[in-house]
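Enquirer: When you get a sec, could you give me coordinates for this:
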Amino acid sequence: MNKIAPLIHTINALYLWLVGLSIGAMIACGAFVAPMIFNAYSFLPDLGITQYDSGILMTQIFVKLNYLLNFTAIIIIIYELLSFKASFKPSIILLGINTLSILLIFIFTLYYTPHIIEAQSMGAAYTATPEFESMHTQSEFIFKILLTTLSISFFWRIILLSAKPIHQIAKSTTKTSRKKTS
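Expert: Down below sits the predicted model:
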């Protein structure tokens, strides 16, 4: 047995864990946290929180998420390039999906988030403008596409990793069957 195989399995597991963690964090922020933050006044009417205040809170949550996403993008770059180079049958489609994920991460974290923070610094009136609404809608769209591409990449990578041992098992089973029939 190859001595490096356990290390490769561990690296694969950690990579999938990180991508899965990022997907889960995105779902948690978008599906669970955002609706609660933006409806905080309905749960705590005495708090007197406005939509603008909710937006400030939500942005700070996304700033924290951006650290995870940027780290994930760097790991995706390293892992996928090494996997592509080491593979006998590299998946161009998977490389393309991951490239798109990396671009979307950096567009979301390095373009949209700073623009939203800048707009919020101009005050509540600016965040009520059509320009801000358009930028915010675009960032949500980028976020949803990113979630989709990361999810496709996650499941595709699982399929590729699980297909390898199945082929090896099938080959060893065939050899064993041939020996028994001889």
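Enquirer: For the rest of this, base every contact and every neighbour count on C-alpha atoms.
Expert: Fine.
Enquirer: top helix in this protein by residue count?
Expert: For the chain, the longest helix by residue count, based on DSSP state H, is helix 130-181.
Enquirer: Next, the buried residues of the helix or strand hosting residue 6.
Expert: Per DSSP states H and E: residue 6 is located in helix 5-27. For helix 5-27, burial by neighbour count (16 or more other Cα atoms under 10 Å) applies to 12, 15-16, 18-20, 22-23, 25-26.
Enquirer: For residue 96, see how far away residue 146 is.
Expert: Going from residue 146 to residue 96 by Cα to Cα, to the nearest Å gives 13 Å.
Enquirer: Out of the two, name the residue with the larger neighbour count.
Expert: Using other Cα atoms under 10 Å, the more surrounded residue of residue 146 and residue 96 is residue 146, with 23 against 13.
Enquirer: right, and that one touches residue 103 too?
Expert: No - counting by Cα atoms under 8 Å, residue 146 does not reach residue 103; the two are 9.0 Å apart.
Enquirer: The helix holding residue 6: what's the following helix or strand?
Expert: For helix 5-27, the succeeding helix or strand toward the C-terminus, using DSSP H and E, is helix 34-38.
Enquirer: Tell me which other helices or strands that next one touches.
Expert: In terms of contacts (3 or more Cα pairs under 8 Å, 6 or more residues apart in numbering; DSSP states H and E), helix 34-38 is packed against helix 51-86.
Enquirer: change it to 10 Å
Expert: Secondary-structure packing of helix 34-38 (3 or more Cα pairs under 10 Å, 6 or more residues apart in numbering; DSSP states H and E): helix 40-43, helix 51-86.
Enquirer: nearest spatial neighbour of residue 52, skipping sequence neighbours?
Expert: Nearest non-adjacent residue to residue 52, counting by Cα to Cα, 6 or more residues apart in numbering: residue 124, 5.7 Å away.
Enquirer: Another sequence for comparison is provided below:
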Amino acid sequence: MRSLMVVYLVMLSVAIGVEIAAGAFVAPVIFFPQKYLGDGVLTHFQSGILMTQVFLKMNLVIGFVALYSIIYEVQVWMMFKNYDFISFILSIIVVLTTGLFIFYYTPFIVHAQQLGAVETTTEIFAKMHKQSEWVMKALMVAQFMLFVRRSWLSQK
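Expert: Just a heads-up that it's a prediction; the model follows:
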């Protein structure tokens, strides 16, 4: 069970790292290519399409981590060994926010991009995009809290 805990903590930290890298490192480069390549290289719409591809790949990682998280927490709960209600609730939050991001916000953004550049400039798109950012932030906070909680409990 200890090795599964280590795998769990590594997976949570990898997911957090991937999310930070996508949002803090990749997005600024993709959305501001003129800083590195000069003007007229990519439109904002084209940058958005590239960034969506990054998020589609990231979704595979965070989806797998959310699935592992809930399976691990349910298994621990069923065994009543090292059971922690707070970790269980945090895992549910991770699953819900991951599900929202993967199955609600990402398809909406992809669909809007398929309809064309005009669709990505609407107020509805802007609101949905902002909501997706908040969901991702909530996901990262829940993952971080879960990582800290499980790390702390493993030291007991």
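Enquirer: re earlier: angle of the helix holding residue 6 of structure 1 against helix 51-86?
Expert: Put simply, helix 5-27 of structure 1 runs at 160 degrees to helix 51-86, going by axes from the mean of the first three to the mean of the last three Cα atoms, to 10 degrees.
Enquirer: Could you check how far helix 5-27 of structure 1 is from the centre of its chain?
Expert: The chain centroid and the centroid of helix 5-27 of structure 1 are separated by 11 Å, computed with Cα atoms, centre = their mean, to the nearest Å.
Enquirer: how big is the angle separating it from helix 130-181?
Expert: If you take the same axes, to 10 degrees, helix 5-27 of structure 1 sits at 150 degrees to helix 130-181.
Enquirer: Need the contact partners of helix 5-27 of structure 1.
Expert: For helix 5-27 of structure 1, the surrounding residues in contact (Cα atoms under 10 Å, 6 or more residues apart in numbering) are 28-33, 62, 65-66, 68-69, 71-73, 75-76, 79-80, 83, 143-144, 146-151, 153-155, 157-158, 161.
Enquirer: now those: which count as buried?
Expert: Neighbour counting with 16+ other Cα under 10 Å marks 29-30, 62, 65-66, 68-69, 72-73, 75-76, 80, 143-144, 146-147, 149-151, 153-154, 157 as buried within those.
Enquirer: Show me what residue 90 of structure 2 lines up with in structure 1.
Expert: Counting by TM-score structural alignment, residue 90 of structure 2 lines up with residue 97 in structure 1.
Enquirer: now do residue 125 of structure 2
Expert: In structure 1, residue 125 of structure 2 lines up with residue 132, judged by TM-score structural alignment.
Enquirer: need the contact list for its match.
Expert: Going by Cα under 10 Å, 6+ apart, residue 132 of structure 1 touches 115-116, 119-120, 126, 138.
Enquirer: Would you format these as a markdown table with secondary structure and neighbour count included?
Expert: Shown next, in a markdown table, are the contacts of residue 132 of structure 1 (DSSP: H, G, I helix; E, B strand; the rest coil; neighbours: other Cα atoms under 10 Å):
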| residue | secondary structure | neighbour count |
| --- | --- | --- |
| 115 | helix | 16 |
| 116 | helix | 19 |
| 119 | helix | 19 |
| 120 | helix | 20 |
| 126 | helix | 15 |
| 138 | helix | 14 |
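Enquirer: Check whether residue 135 of structure 2 really touches residue 97, as I assumed.
Expert: Yes - Residue 135 of structure 2 lies in contact with residue 97 (Cα atoms under 10 Å); the separation is 6.0 Å.
Enquirer: The two - which one has more neighbours?
Expert: The residue with more neighbours, out of residue 135 of structure 2 and residue 97, is residue 97; 23 against 19, by other Cα under 10 Å.
Enquirer: Provide a list of residues in contact with that one.
Expert: So residue 97 of structure 2 contacts 66, 91, 103-104, 132, 134-140, 142 (Cα under 10 Å, 6+ apart).
Enquirer: and if you look at residue 85 of structure 2?
Expert: Contact analysis of residue 85 of structure 2 by Cα under 10 Å, 6+ apart lists 73, 77, 91.
Enquirer: Likewise for residue 26 of structure 2?
Expert: Taking Cα under 10 Å, 6+ apart, we find residue 26 of structure 2 in contact with 19-20, 51, 54.
Enquirer: Specify which member of these is nearest to residue 30 of structure 2.
Expert: Proximity of the contacts of residue 26 of structure 2 to residue 30 of structure 2 was ranked by Cα to Cα; the top entry is residue 51 with 6.7 Å.
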